[in-house]
Structure formats: C-alpha cells, structure tokens
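Chemist: quick one: sequence and predicted model below, then my questions.
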Amino acid sequence: MKLQSIATACLGLAAGALLFGTSAQAQDVRLRFAAPVPERHWILQNDLFPWAKKLEAESGGRLAIDIQPVGVFGTPDKYLELVESGVIDAAWFVPGYAPGQYPLTTAVELPFLFDTAAHASTTFWTLYEDGLLGDEYADVKPLALWMNVPYIIMTKNHPVKELSDLDGLKLRASGRMVGSVLEAIGATGVGMPASEMAEAIRLGVLNGTAFSHEAVEPFGIADQITDFNEIPVGSITHIVIMNKDKYESLPDDLKALIDENSGLVLSEQLGRSYDTADAHAREKYAGNDQYTTNEPSEALMSDLETAVAPVVESWKEEARAAGGDPDAILARIKELNGE
C-alpha cells in the first residue's frame, strides 16, 4: 500500500509537471511597443496595428503587441534607450534622434539613390542582412528597417529653376544628412520640430522645407507652400526594434512567428505605405492651382550632384572611421538599383 501511494504520488507529480510545462509553453506574452506618432497615424492604422493583430491571431492569442502612441512611453528620442534597457519591449524609432550612432546606416539617406520608399526600404534591410552595416544593431533585435519617400524642396513663393535660386533660402531640415545636403547646395538647413514649421514659414522665419507630399497636410503647411521643387535631397530612416533579451526569452515558435512576419517583408510593406500615401497626396495637390510643380532640368541636376559630392566624401570618411567599408556599401546599393 505504501509503495502504491508513493507510485501514485510520483505519477501525480509527473502529471503536474507535465501540465505546468504545457502551461508555461502556452503562457501569454505581451510586448510593450512605443510609437512616435499619434494613434490616428496611417502607418499605425494601415500597417502596424494590423501586423500586431496578425501576430496575435497566428499565435492563437499567445502573443500580444501593445502598441501605444506617442506620449505614453516618454518622448520618441528616448525610445532606443528604453528598448535597450528593457523598460519597454519594442519601438518604432527614428535613428536621427541618435546622431553619430548609425554612421553606416546613413548611407541610405544620401540623395539621388532611390525613387521609391519601398525600394529604399528593401535596400536598407538587405544591407543589414549582408552585414554591411557592421554592429550598429547588435544591441537590439531589428524587426523592420524602412525609409520615407525621397524628400523634395518645398518653398513659399520661390520657385527653384537653377542652383543659384537656392542661395540663402532657409529650409527646415528633418535630419543631419538632409541638413548637410541643403547646406551644400546653397541653402541654410534649419533644425526645428515639424510641429513648429507652419508658423515659421508663415512668419518668414523659414522659406520652406525639405519634405514629402504625404506630410504636408498633417503638419499644417498646405496653406503656406506654393512650389513643389522636385529636387531630391535624400530621406530619413525608421527602424522597428525589439529588446534582444526579450526576443531570446520567447519560445522558439513565437520567435519564428515574429521572424516570418518581420524583416524584409515588413520593411518593404512600410516603405510601400509611404509611397502610396505620397502618391495620393501628389494627386490631390496636382489638381490645385495654388501649387506649382517645378521639375529640375538636366543642367540643374548635374549642378546639384556636383555640389553634394563633398557630402558623400564626408560620409565616406565617417563610415571608415566607424570601421565600415563605404565603397562596398555604395557598390551594393548600385547593384540593388540595377546599375
């Protein structure tokens, strides 16, 4: 009887251990995700919220991503630090908030490289996968690397037809590389929050901005801009990153699920969304007599490329100092561009 009781107890412990193990395997995981934009932003509504819902559905409810809009988890410039420290699990971060931390990544922000955000984004991810961006993402788990559409120069009552038309113009610059390009072509790049841009243009503090069509209305400059000067001055990068330890702590099937729905496919999707939104905005403004679209001549484009050549060389020096191979990076970009 005693032996039977011991055996029964052992079986009970084994069954309990099995049940506990099953429970642990099926344990719900909730990831805290910070976004730098309001909840109504189209990237959240059209892409990231559906992405999170898809992961939750395909995991049978075991994986939930709690995406919170700007302001909930602090300011966007702190998201990288919060992810790396584990205060939050994931975030949409703009590398421009961390100047000097991503010198190799900055290659994709150079002007005249891309025509669409989708292609720029797939190139960005491919450079990372190829190992050409060094260890810039070694402390996090990248889930997507993508880009805006190429920015153009938008001005108020000041068409740009030749290089000299840019002399002395005060234009808002959205990042360090765009600012460097604006300075090189004769303008003055002014750093300021996008939320202050409309008032600055209205007061004459700015003559315009380097921006994309899709952002004109959300940032309130539709009534201030008159000229869309189709001069590409580069773009800015975005990244979706996850705390590395948090990712590694997940069950293998959940890690695989995240990987299947992230990476190249998510990067391209986010870039394509920028292209779609920008195309819709372009159609809207093309039918409005308030605006004039000025296409650059071949002579102007040649002058612009000559003017920004020192910016490219300066980036190469920074990339070499960071242990990268700038020539290999640019060669790979050209290869992916079909050149």
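Modeler: Perfect, thanks for sending it.
Chemist: switch to C-alpha atoms for all contacts and neighbour counts from now on
Modeler: Will do.
Chemist: before we move on, which element is the spatially most central residue of the chain in?
Modeler: Centroid-nearest residue in the chain, with Cα atoms, centre = their mean: H238, separated by 1.3 Å. For H238, the host element (DSSP states H and E) is strand 237-243.
Chemist: counting by contacts, list what that strand packs against.
Modeler: With contacts taken as 3 or more Cα pairs under 8 Å, 6 or more residues apart in numbering; DSSP states H and E, strand 237-243 sits against helix 79-85, strand 90-93, strand 140-147.
Chemist: quick check: which of those is buried the most?
Modeler: Stretch with highest mean neighbour count among the helices and strands packed on strand 237-243: strand 90-93 (a mean of 26; mean count of other Cα atoms under 10 Å).
Chemist: can you name the element that comes right after that one?
Modeler: Later in the chain than strand 90-93, the nearest helix or strand by DSSP H and E is helix 117-129.
Chemist: comparison target below:
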Amino acid sequence: MPVPDVPQALSKNVIDGVLVPFEIVPALKLQELTAYSILGDDGSRFGTSVFLFLMNKERYEELPDDLKAVIDAHSGAAIAAMAGTLWDEIEEPGKKMQLDSGGEIVGIDAAAKAKFDDLSQSVEQRWIAEMQDQDIDGAALVEAAKTGVARHSQ
C-alpha cells in the first residue's frame, strides 16, 4: 500500500497497523490513528531498509579528479555513519508525538519477535525467487545485506 494511503486505511479499519518508521508519524498524523507502536524489547525494529549509493566504476574512473574528489568526500563509511545517526535522530519527534498523544511504545520479547521474523520469511523467499527468475543470485544479495546490517547495527 502506498504510504500516503495509510491514514485513510487505518481510519476506515481497512488495516489494523503498518510498518513505518517513527519519522513518518508527524506527516501522516499517525498518533491520531494508532494507540500503540511496537519495538523489540531491545529497541530493534521489524525490518531494515538498505540504501546504496552506486556508480559504475568505469564511469567513475572517467570523471575529472575534482568530481571524483566530491564523490569521495560525500560517500563511504563516514557518510553512512552520519546518515545512520541522522535517521536515528529524526525518529525522536515521531516517538514524542506518539507518547504525547497518549499512545504507547511497547516492546515485544525475543520469542514474539522471532515468530514475526519467521512469518516474514515468505516475503524474503518470494523476492529471492523473483531474482532467480532474472538470473540474479538473490540469496547472496540477501545474505550480504543482512551481514552489512548486522555489522552496522552496533
């Protein structure tokens, strides 16, 4: 469902909940439509988005040195860490709005989160199969993404 359709779907009881980051709460006024937000009891989330900044290496090598310097200065691990910090910070206003409206942010235990993770495996497996149909090793991509998320989630 497109994110802009979520408020109406919630208000008409078409859906009971939605997996979105707290940063979207203010824009969609989700604090007016939901009573609970759920995190893992360790603060973990249900899912992770992977963002990539990619460029064809040959094209990069063809760039003038001054443009390569701009790209180099605005990419890499330091920029990724900064972006992660910013994403964490932009969650706070949405969390505050949820709490200030009388909503609760509750944690679920590891066993319940594991059950949720198991149920979401069908989505992952469907995507891997779709990639396989395109002669892409989706399983390897998923594993690489999980490894990267784990490495940078500490």
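Modeler: Received it, and whenever you're ready, just let me know what you need. Bear in mind the structure is a predicted one, so any value in this text is a computation, not a measurement.
Chemist: what TM-score do we get after superposing?
Modeler: Once superposed, the chains reach a TM-score of 0.69 (TM-score structural alignment, normalised by the length of the second structure), with 147 aligned residues with a Cα RMSD of 3.6 Å.
Chemist: can the helices and strands packed on strand 237-243 of the first structure go into JSON lines with extra columns for distance to V233 of the first structure?
Modeler: As requested, these are exported to JSON lines (distance: least, Cα to Cα, whole Å):
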{"stretch": "helix 79-85", "distance to V233 of the first structure": "26"}
{"stretch": "strand 90-93", "distance to V233 of the first structure": "21"}
{"stretch": "strand 140-147", "distance to V233 of the first structure": "13"}
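Chemist: about what we covered before: I'd say the residue nearest to the centre of the first structure and M147 touch.
Modeler: Yes: between H238 of the first structure and M147 there is a contact under Cα atoms under 8 Å: 5.7 Å.
Chemist: okay, the one helix or strand A64 of the first structure maps to sits on what stretch of the second structure?
Modeler: Element membership for A64 of the first structure, per DSSP H and E: strand 63-68. Aligned using TM-score structural alignment, strand 63-68 of the first structure spans no residues in the second structure.
Chemist: show me where the first structure has strands.
Modeler: In the first structure, the segments counted as strands under DSSP state E are 29-34, 63-68, 90-93, 140-147, 152-155, 170-172, 188-190, 208-211, 227-229, 237-243, 292-294.
Chemist: quick one: the last one to chain centroid distance?
Modeler: On the basis of Cα atoms, centre = their mean, to the nearest Å, the separation between the geometric centre of strand 292-294 of the first structure and that of its chain is 28 Å.
Chemist: that strand vs the second structure, average offset?
Modeler: Overlaying the second structure shows strand 292-294 of the first structure at a mean distance of 2.2 Å from the equivalent residues (mean Cα distance after the TM-score superposition for the first structure).
Chemist: residues in the second structure matched by that strand, start to end?
Modeler: So strand 292-294 of the first structure sits over residues 104-106 in the second structure, by TM-score structural alignment.
Chemist: could you list the buried residues of the matching stretch?
Modeler: E104 (16 or more other Cα atoms under 10 Å).
Chemist: what sits against E104 of the second structure?
Modeler: E104 of the second structure is in contact with A35, Y36, S37, Q98, counting by Cα atoms under 8 Å, 6 or more residues apart in numbering.
Chemist: neighbour-wise, which one of these leads?
Modeler: Q98 (25 neighbours; other Cα atoms under 10 Å).
Chemist: mind checking how far it is from P26 of the second structure?
Modeler: 9 Å (Cα to Cα, to the nearest Å).
Chemist: common neighbours of those two, please.
Modeler: In contact with both Q98 of the second structure and P26: no residue, using Cα under 8 Å, 6+ apart.
Chemist: now which residue in the second structure aligns to G323 of the first structure?
Modeler: Match for G323 of the first structure (TM-score structural alignment): D137.
Chemist: contacting residues for that match?
Modeler: When contacts are counted by Cα under 8 Å, 6+ apart, D137 of the second structure touches I128, M131.
Chemist: so how far is E130 of the second structure from it?
Modeler: D137 of the second structure is 10 Å from E130 of the second structure, where distance means Cα to Cα.
Chemist: do the same with M1 of the second structure
Modeler: 20 Å.
Chemist: which one's more surrounded, those two?
Modeler: Shown here are M1 of the second structure and E130; by other Cα under 10 Å, E130 has more neighbours (14 against 7).
Chemist: so who does M97 of the second structure touch?
Modeler: M97 of the second structure neighbours (Cα under 8 Å, 6+ apart): V25, P26, Q31.
Chemist: most neighbours among these, please name it.
Modeler: Within those, Q31 tops the neighbour count with 23 neighbours, counted by other Cα under 10 Å.
Chemist: where's that one relative to I15 of the second structure, distance?
Modeler: Taking Cα to Cα, one finds Q31 of the second structure at 15 Å from I15 of the second structure.
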